[in-house]
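Asks: I'll drop the sequence and a predicted model, then ask my questions.
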Amino acid sequence: MTAPMITGPMIEAAALAVDTIDDTIAAPPADTPPADATSTDARPRGPKGDRRERSARRPKKDVDGWVLLDKPIGMTSTQAVGAVKWLFQAKKAGHAGTLDPLASGCLPIALGEATKTVPFVMDSRKVYRFTVRWGIETDTDDSEGQPVAQSEVRPARDAILALLPGFRGEIEQVPPAFSALKINGERAYDLARDGIAVELAARTVIIHRLDLVDMPDADHAVFEAECGKGTYVRSLARDFGRQLGTHGHIVALRRSVVGTFAEEELVPLDTLRAMHEANGETPPFAALRPVEIGLDSLPSLRVSPADAARLARGQSIILRGRDAPIIEGPVAITAGGRLVALGDAEGAEIFPRRIFHSAPAA
């Protein structure tokens, strides 16, 4: 028998079946009709007529892959997912990390089988560029809210630079009152909109990088941050202002990177719509990326078709051979050039956690 080999990011191994195990990783689907970027109108764009009749004429399809959307300002993440789902006529969709309506930039949208990889994208690092307006704090910590405090103080560059080290690394952060976090089963933003005082506990977040990029005038400063899961940029603006003896809120925000998804890969919603119309209102498949890019951060284990079939039945496999790699943690499993399973490696044994049913590429 040929011994297993490591070739770049790929690990080749022969395997032997053992036990069955359960399927545990899931991603929340979204099923929302599209909306214009400047409106909260959730009606699909298209020919006039009854909405249910249009839906009946557009049967949903099994569409699997990622759309790296450049979300426009003025659209919620839920509306963006609904718009993309409608364009692709997809049965299932979800996104990997909410962006506020005020924000633009990288909103990875998973369709079909790609929703199984959403947790790995959501846990990855993200890069934001944001502009803080000094002298005013709002109830939402951004320009969409109402002012709650004001100050005539404007911080100097040296004071800002001296402040930043205290916000790098592992810090405690209180999320904004207007956030999607739940309090006794209710969304914090729903309580805040109803005039109920919202007090959220501080949470530990990680800021890997934080830089002052520009100070175009005394009222504004531009920053760039690379941070981990759960970080609220709006909270950074609020806390910057308070610690600098003034106040602050976000007036511009753009997410340029999510994990391995970079800004130059993003596709604007208008481009997707134009592709859809140019192709006779067929889905813009040219913008669809493979399911496996959601697992780019994981080691990839290549197995034989027989072993892939065992994994598909829920059976674990054992890596064999004198040079079989010993790995730990999540692993992406491929066979015949396509993703077949997401598993957990425990030494020489691989346990399937999610099975992928995408059809092989044509």
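Replies: That came in fine, so what should we check first? Numbering: from 1, shown residues only.
Asks: drop to CA atoms for contacts and neighbour counts, all remaining ones
Replies: Noted.
Asks: in this structure, which spans are helices?
Replies: Remark: helices assigned in the chain by DSSP state H are 51-57, 77-88, 118-122, 157-163, 188-193, 233-243, 269-278, 305-312.
Asks: So which of those is nearest Leu288?
Replies: helix 77-88 (9.4 Å; Cα to Cα).
Asks: other SSEs contacting that closest one?
Replies: In terms of contacts (3 or more Cα pairs under 8 Å, 6 or more residues apart in numbering; DSSP states H and E), helix 77-88 is packed against strand 93-95, strand 104-111, helix 269-278.
Asks: Quickly note the distance from the residue lying closest to Gly314 once chain neighbours are set aside to Ala332.
Replies: Sequence neighbours aside, Thr20 is the residue nearest to Gly314 in space, at 5.0 Å (criterion: Cα to Cα, 6 or more residues apart in numbering). Distance, Thr20 to Ala332, by Cα to Cα, to the nearest Å: 18 Å.
Asks: Structure two is appended below for comparative analysis:
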Amino acid sequence: MAVYAVYKPLGATSHDVVETARRVLATKKVGHTGTLDPLATGVLVLATGSHTKLVPFLSGEDKEYLAWISFGGSTPTLDAEGPLEPAAPWRPDEAALRRALARFLELEEQVPPAYSAVKVGGVKAYEAARRGEALALEPRPVRYHQVELLALQERPEPLRIAPGAEGWRPDPRGQAVELPPELAPLPTAVVRLVVGSGTYVRAFARDLGAALGTGAFLSGLVRTRVGRVGLEQTVPAETLAQARPLAAAEVLPFPAVELDHTEVRRVLQGVPLPIPARGLVALTDRQGRLVAVAEGDGFKLKVRRVFRPED
């Protein structure tokens, strides 16, 4: 089987997309590399068959988003699910907004949203929150690599976006963005984010509002990249039977080494190869098919995961 870049539409859960992929590809072995909330859209990377063994290597990848942050109100889930809870009005101040955004580049820890899958004592935070119980969530490591203000709107409005050398950004000739129904005509910032694994954009919205002295929530979100996989590579889950799988070199965040027939046979037998590489390496055959993920110590490669061509 293989790895695919799928577009998750508005309103669908990540599990919904996985179930569609299972039906279309006629396999139960489908996994994804990072959940998207129902009110978010964009890139969802699916691994199928034996390639589900790649998920641990891909789940820690950086992710890129376009986020619509509305100020002057909040919601229990910190997104556009509602209901809206009024907060202190915010008069748009671009200079103050840019100063607040810059501080996230120095942030190392952040408290997750109350509605998240983080567990405390074996209980998921969102399950407790829906029962009206507040769990004490500890700050978790986060990393903001890039935080860029793209637009300041009078209310949350969809844009057309297109890819460029510096990520996806507004372009009147680009593809249209889906946003959830508007909760209120509140001033809204459109922000481009590049973040490390485990960073909640809803927590970013909450903390950005607090830094500006008001409430804020995520009124729209598009994930434009997961690791090396961009939005431009995605297809609807319903079309996966006709879609081109992604090659290992397009997905994996480490170098690829092409093997000859004899080397492939040795890898499938679990024999280390005398190749002077360090760190993780993708091993492919002459046809570019992934054979294994290995780890080098500078003298030889030790196989970590094997992917047989017949799988």
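Replies: Sure thing, it's come through. On a predicted model such as this, the values are computed, not experimentally measured, just so you know.
Asks: between Thr20 and Ala332 of the first structure, which one's more packed in?
Replies: The neighbour comparison of Thr20 of the first structure against Ala332 (other Cα atoms under 10 Å) goes to Ala332, with 25 against 14.
Asks: The more buried one pairs with which position in the second structure?
Replies: Counting by TM-score structural alignment, Ala332 of the first structure lines up with Ala282 in the second structure.
Asks: Could you report the distance from that match to Leu290 of the second structure?
Replies: For Ala282 of the second structure, the distance to Leu290 of the second structure - Cα to Cα - is 7 Å.
Asks: can you list residues touching both of those two?
Replies: Ala248 (Cα atoms under 8 Å, 6 or more residues apart in numbering).
Asks: Check the gap between Trp86 of the first structure and Ala80 of the first structure for me.
Replies: For Trp86 of the first structure, the distance to Ala80 of the first structure - Cα to Cα - is 10 Å.
Asks: Between these two, tell me which one has more neighbours.
Replies: Ala80 (28 against 22).
Asks: ok so, going back, TSV for the helices and strands packed on helix 77-88 of the first structure, including distance to Arg154 of the first structure and mean neighbour count?
Replies: TSV is the format used below for these (distance: least, Cα to Cα, whole Å; neighbours: other Cα atoms under 10 Å):
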stretch	distance to Arg154 of the first structure	mean neighbour count
strand 93-95	38	28
strand 104-111	27	28
helix 269-278	38	16
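Asks: Of the ones you listed, which is nearest Asp217 of the first structure?
Replies: Closest among those, using Cα to Cα: strand 104-111, at 22.8 Å.
Asks: circling back: doesn't Gln315 make contact with the residue nearest to Gly314 of the first structure?
Replies: Yes: between Thr20 of the first structure and Gln315 there is a contact under Cα atoms under 8 Å: 4.2 Å.
Asks: Quick check: closest non-adjacent residue to Ala47 of the second structure.
Replies: Leaving aside its chain neighbours, Ala47 of the second structure sits nearest to Val3 (4.4 Å; criterion: Cα to Cα, 6+ apart).
Asks: Could I get the buried residue list for the longest strand out of those in the first structure?
Replies: The longest strand of the first structure (DSSP state E) is strand 203-217. Of the residues in strand 203-217 of the first structure, 205-208, 210-212 count as buried by neighbour count, 16 or more other Cα atoms under 10 Å.
Asks: rewinding a little: deepest in the core, which of the helices of the first structure is it.
Replies: Counting by mean count of other Cα atoms under 10 Å, helix 77-88 has the highest mean neighbour count of these, with a mean of 25.
Asks: Provide the aligned range in the second structure for that one.
Replies: Under TM-score structural alignment, the match for helix 77-88 of the first structure is residues 14-25.
Asks: once aligned to the first structure, how far is that stretch on average?
Replies: Compared with the first structure after the fit, stretch 14-25 of the second structure shows a mean deviation of 0.9 Å (mean Cα distance after the TM-score superposition for the first structure).
Asks: Give me the residues contacting that stretch.
Replies: So stretch 14-25 of the second structure is contacted by 8, 28-32, 35-38, 44, 46, 237-241 (Cα under 8 Å, 6+ apart).
Asks: hmm, try it at 7 Å
Replies: 8, 28, 30-31, 35-36, 237-238, 240-241 (Cα atoms under 7 Å, 6 or more residues apart in numbering).
Asks: picking up where we left off before, so the match of Ala332 of the first structure touches Ala294, yeah?
Replies: Yes: the pair Ala282 of the second structure / Ala294 is scored as a contact, 6.5 Å apart, by Cα atoms under 7 Å.
Asks: where do the contact lists of the two overlap?
Replies: Joint contacts of Ala282 of the second structure and Ala294 (Cα under 7 Å, 6+ apart) do not exist.
Asks: Find the residue at the geometric middle of the first structure.
Replies: For the first structure, Ala96 is the residue whose C-alpha lies nearest the centre (Cα atoms, centre = their mean; 2.2 Å).
Asks: Who are the contact partners of the closest residue to that residue other than its chain neighbours?
Replies: In this structure, Ala96 of the first structure finds its nearest non-sequential neighbour in Met122, 5.0 Å apart by Cα to Cα, 6+ apart. Met122 of the first structure is in contact with 96-97, 229, counting by Cα under 7 Å, 6+ apart.
Asks: Still touching in the second structure? Go through these.
Replies: Checked against the second structure using both residues aligned by TM-score structural alignment, their matches' Cα atoms under 7 Å, these keep these contacts: 96-97.
Asks: With adjacent residues omitted, what lies nearest to Ser116 of the second structure?
Replies: Nearest residue to Ser116 of the second structure, sequence neighbours excluded (Cα to Cα, 6+ apart): Tyr126, at 5.0 Å.
Asks: do you know how far the counterpart of that neighbour in the first structure is from Asp141 of the first structure?
Replies: Taking TM-score structural alignment, the alignment pairs Tyr126 of the second structure with Tyr189 from the first structure. With distances taken as Cα to Cα, Tyr189 of the first structure is found 12 Å from Asp141 of the first structure.
Asks: And the contacts of the longest strand of the first structure?
Replies: 164, 167-174, 221-228, 230-231.
Asks: Sitting in strands, which of those residues do you find?
Replies: Using DSSP E, the contacts of strand 203-217 of the first structure in strands are 169-173, 221-227.
Asks: what residue of the first structure matches up with Tyr115 of the second structure?
Replies: By TM-score structural alignment, Tyr115 of the second structure lines up with Phe178.
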